[in-house]
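**Student:** What follows is a predicted structure for the sequence shown.
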Amino acid sequence: MENILELLASPAAWAALVTLIVMEVVLGIDNLIFISILSNKLPPEQRQKARRIGIGLALIMRLALLTMIAWIVGLVAPVFDLGIQGPLDSHGYPAFETQFSWRDLILIAGGLFLVWKATKEIHHSVDTSPSDDILDKKHVASMNFTAAIVQILLLDIVFSIDSILTAVGMTEHVEVMYVAVIFAVGVMLLAADPLANFINKNPTVVMLALGFLLMIGMVLIAEGFGAHIPKGYIYTAMAFSAGVELLNIWARRSKAKRGGGEADSGAGH
């Protein structure tokens, strides 16, 4: 109790909490996009339930991992070494690591899964044929509720480990990590339905979101091989692309309204 009171009175703890909340919310965007796209493949009556379960599992996963911080930190220790000398970058450092930890292997596996899933969904979206309606029904039918939850759980594990390792690197107070994680997952829970519905109503946004997942998957693979890409660059690019797409949606809606108004005016004459 005394430790909690000390944290409440510490400006440094509050600053760490705010920073960590922002970081956790930003890192949760990846998870939320995947959950939204996957849940939209289910029948309408099951989508909200799948999103609730998926986000609930993410919260449980993160809180459980926080109780095993020592084990999580140990995941960054090398478990094997390829024993080869990789190419050097312009500064004379190895371009990629030849030592791999459990964290690296988990990131690589998660990245490969995201690349495979996003590529599969993009192929389904662009491969049009006269039997599109039949294919769409088969695609929805093939994605049952259990399969969706299992895939969400697999990605929850990857994103949760990345999230907790980020939290460990920013503060040493477990209490601050707990509050930040709970707050960030609460934001995900509130944003899940509006985001999923927005993606579902705008087909071009679906393609953009799949492109995000493809990029995130490649970033996870790169990080697994030791190529550390600043997250700020990634999320800035995502925000810029999303902003451009929102302008396109706004322009299309304005054009449609003008077209509708002109049609009504013509009918009146």
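**Tutor:** On my side now, so go ahead. Residues are numbered from 1 along each chain as shown.

**Student:** Please make it C-alpha for all contacts and neighbour counts, starting now.
**Tutor:** Noted.

**Student:** Next, count neighbours for the closest residue to residue 7 other than its chain neighbours.
**Tutor:** Ranked by Cα to Cα, 6 or more residues apart in numbering and with sequence neighbours excluded, the top spatial neighbour of residue 7 is residue 13, at 5.8 Å. Residue 13: 18 surrounding residues under other Cα atoms under 10 Å.

**Student:** you'd agree residue 13 is up against residue 177?
**Tutor:** No - counting by Cα atoms under 8 Å, residue 13 does not reach residue 177; the two are 10.5 Å apart.

**Student:** would you list every one of the helices in the chain?
**Tutor:** Counting by DSSP state H, one finds helices in the chain at the ranges 2-8, 11-39, 44-66, 69-74, 102-126, 132-142, 145-170, 174-201, 203-224, 231-268.

**Student:** Quick one: closest of those helices to residue 81.
**Tutor:** Residue 81 lies closest, by Cα to Cα, to one member of the helices of the chain: helix 102-126, at 12.1 Å.

**Student:** The closest one - contacts with which helices or strands?
**Tutor:** Other elements packing on helix 102-126 under the criterion 3 or more Cα pairs under 8 Å, 6 or more residues apart in numbering; DSSP states H and E are helix 145-170, helix 203-224.

**Student:** Confirm for me that residue 216 is in contact with residue 30.
**Tutor:** Yes - using Cα under 8 Å, residue 216 is in contact with residue 30, at 7.4 Å.

**Student:** ok, second structure coming up, stack it against the first:
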Amino acid sequence: MDNLLQLAADPTVWAALATLIVMEVVLGIDNLIFISILTNKLPPEHQTKARRIGIGLALVLRLGLLGTVAFIVHLTEPVFTVLGKGISWRDMILIGGGLFLLWKATKEIHESVDPTPKDAGSAASLSFAAAIGQILLLDLVFSIDSIITAVGMTEHVPVMMIAVVVAVIVMLVAAEPLSAFIAKNPTVVMLALGFLIMIGMTLIAEGFGAHVPKGYIYTAMAFSAGVEGLNMLVRRRRQRKADGV
């Protein structure tokens, strides 16, 4: 308790907490986009439940991983070498997660362009289980990357835990509006899938040791989202003129 009071009285700790919260929220955007796209493919009665389970799993994973910070830090130590580059467990997780994102986003794009009808009655429960499994896999990838980044910013586990809880609460609040927005705007789905491909490539690049500044990624995403926003505005105005409003 005394240690916590000392932390609360330290201005540098508050600065680290604010920075970590912002970082966790920004990193959570990737996870939230994936969850929104995936759960929107489920039957309407299962979507909210799947989103809450997926985000809840992200919280449980991150808090659980924070309890094993010493082990997580060792994930960055090389396990073997390929062409002179040391590959760690973290690298392998990032590469695997990136490949999964590339496969999943490409598959979703293909289904959007050339949809094939399926028997919804026989696939509903399987789809829900598959969605939770895929969300859990990506939660693990993003959680490990997030925790390792947090460890590099502060050594205080309570600060990390508070930042994680706040970030997950923000994700929980934003999940429903984001999912509804994506569902109402089909072109946004394609844009979001493009984001996932870019994120997947970034994870693979970082897994092989090529650091890609996150600022470049999120600036590109913000620019694309802004262009799509202008396109949506133009479409709405044209629709209003066509309707005589």
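**Tutor:** Received the coordinates, thanks. Treat the numbers as computed from the prediction; the structure is a model and nothing was measured.

**Student:** most packed of the helices and strands packed on helix 102-126 of structure 1?
**Tutor:** Ranked by mean neighbour count, these are led by helix 203-224 with a mean of 20 (mean count of other Cα atoms under 10 Å).

**Student:** contacts for that helix?
**Tutor:** 30, 33-34, 37, 100, 103-115, 118-119, 121-122, 125, 199-200, 228-229, 238, 241-242, 245 (Cα atoms under 8 Å, 6 or more residues apart in numbering).

**Student:** average offset between that helix and structure 2?
**Tutor:** Compared with structure 2 after fitting, helix 203-224 of structure 1 deviates on average by 0.4 Å (mean Cα distance after the TM-score superposition for structure 1).

**Student:** Tell me who's in contact with the residue nearest the centre of structure 2.
**Tutor:** Centrality entry for structure 2: nearest residue to the mean C-alpha point is residue 31, 1.5 Å, by Cα atoms, centre = their mean. Contact analysis of residue 31 of structure 2 by Cα under 8 Å, 6+ apart lists 138-139, 142.

**Student:** Looking at structure 1 now, which of those residues still hold up?
**Tutor:** Retained in structure 1: 138-139, 142, out of the contacts of residue 31 of structure 2 (criterion both residues aligned by TM-score structural alignment, their matches' Cα atoms under 8 Å).

**Student:** Now distance to residue 241 of structure 2 too, for the residues you listed, in TSV please.
**Tutor:** Putting these into TSV (distance: Cα to Cα, whole Å) gives the following:
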residue	distance to residue 241 of structure 2
138	43
139	44
142	44
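
**Student:** from the residues you listed, which single one is nearest residue 58 of structure 2?
**Tutor:** Of all those, residue 58 of structure 2 sits closest to residue 139, with 5.3 Å by Cα to Cα.

**Student:** Just give me the match in structure 1 for that closest one.
**Tutor:** Under the alignment (TM-score structural alignment), residue 139 of structure 2 maps onto residue 156 of structure 1.

**Student:** And the residue nearest to that match when sequence neighbours are not counted, how far from residue 23 of structure 1?
**Tutor:** Nearest residue to residue 156 of structure 1, sequence neighbours excluded (Cα to Cα, 6+ apart): residue 58, at 5.4 Å. With distances taken as Cα to Cα, to the nearest Å, residue 58 of structure 1 is found 16 Å from residue 23 of structure 1.

**Student:** who's more crowded, those two?
**Tutor:** Comparing residue 58 of structure 1 with residue 23 by other Cα under 10 Å, the one with more neighbours is residue 58, at 24 against 19.

**Student:** Could you find the counterpart of residue 105 of structure 1 in structure 2?
**Tutor:** Under the alignment by TM-score structural alignment, residue 105 of structure 1 pairs with residue 92 in structure 2.

**Student:** quick one: contacts for that match?
**Tutor:** By Cα under 8 Å, 6+ apart, the neighbours of residue 92 of structure 2 are residue 207.

**Student:** Same check on residue 20 of structure 1?
**Tutor:** Contacts of residue 20 of structure 1 by Cα under 8 Å, 6+ apart are 167, 170, 177, 180.

**Student:** Double-check the last one against residue 16; I have them as touching.
**Tutor:** Going back to what we said before, that points to residue 180 of structure 1. No - taking contacts as Cα under 8 Å, residue 180 of structure 1 lies outside contact range of residue 16: 9.4 Å.

**Student:** Who has more neighbours out of the two?
**Tutor:** Taking neighbours as other Cα under 10 Å, residue 180 of structure 1 and residue 16 compare with residue 180 leading, 23 against 19.

**Student:** how close does the more buried one sit to residue 68 of structure 1?
**Tutor:** Remark: distance between residue 180 of structure 1 and residue 68 of structure 1 (Cα to Cα) = 17 Å.

**Student:** now residue 4 of structure 1
**Tutor:** Counting by Cα to Cα, the gap between residue 4 of structure 1 and residue 68 of structure 1 amounts to 20 Å.

**Student:** And residue 60 of structure 1, by the same measure?
**Tutor:** Residue 60 of structure 1 is 13 Å from residue 68 of structure 1, where distance means Cα to Cα.

**Student:** Good, we can wrap up now.
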